[in-house]
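Asks: Sequence plus the predicted model coming up.
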Amino acid sequence: MSSRTDEAALSYEQARDELIETVRRLEAGGTSLEESLALWERGEELAGVCRRWLEGARARLDAALVEEDEEGADGDAQEE
């Protein structure tokens, strides 16, 4: 299974938790340069997963707010 497939299967919470653990390991030090680079790259991937989830949530919220505004405007027009 590819990294992209793995990322697509992660929930926001899973990606966030793994990102927190990745950052903790990087901050703790004691890893080789190669391992540190691999951790950093994985952290970037996980941050991207979290960002996509949050952008999707923002889009859904914005769409719901627009729909609510349109329903409110339709209701105001019918009252007149």
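Replies: That came in fine, so what should we check first? All of these numbers come straight from a predicted model, not from anything done at the bench.

Asks: From here on, just use CA atoms for contacts and neighbour counts.
Replies: Will do.

Asks: can you pull out the helices in this structure?
Replies: Under the criterion DSSP state H, the chain carries helices at the ranges 3-9, 12-28, 33-79.

Asks: Check it against this one:
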Amino acid sequence: MSDAAISEMSFEEAMRELEAVVGKLERGDVALEDSIKLYERGAELKARCEAKLKEAEEKVAAITLGADGQPTGTTPVEGM
């Protein structure tokens, strides 16, 4: 498990660590107190992944296509 700030992680970094956290919890060989800490970090990582996915979806949705099917530009998305 990384001590990196979750808010600084890319989607891929957060997803990799989330998968590692889930793996540790599924094995069940972690002490209760450590399991709670892992679960809390996992919840934060999940939220980061969801936020990064939403951000990507908004960017994709902002792309407009012309009659020829090619991107013609982007429409600003609120907060970006």
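Replies: Cool, got the structure. Keep in mind that this is a model prediction, so the values were computed, not measured.

Asks: Contacts only, for the closest residue to residue 39 of structure 1 other than its chain neighbours.
Replies: Spatial nearest neighbour of residue 39 of structure 1, chain neighbours left out: residue 22 (6.2 Å); criterion: C-alpha to C-alpha, 6 or more residues apart in numbering. Contacts here follow C-alpha atoms under 8 Å, 6 or more residues apart in numbering; on that basis residue 22 of structure 1 touches 39-40, 42-43.

Asks: Ranking by neighbours, what's the top pick from those residues?
Replies: residue 43 (21 neighbours; other C-alpha atoms under 10 Å).

Asks: any idea how far the closest residue to that one other than its chain neighbours lies from residue 42 of structure 1?
Replies: Nearest residue to residue 43 of structure 1 in three dimensions, chain neighbours excluded: residue 19, at 5.6 Å (C-alpha to C-alpha, 6+ apart). As defined by C-alpha to C-alpha, to the nearest Å, residue 19 of structure 1 lies at a distance of 8 Å from residue 42 of structure 1.
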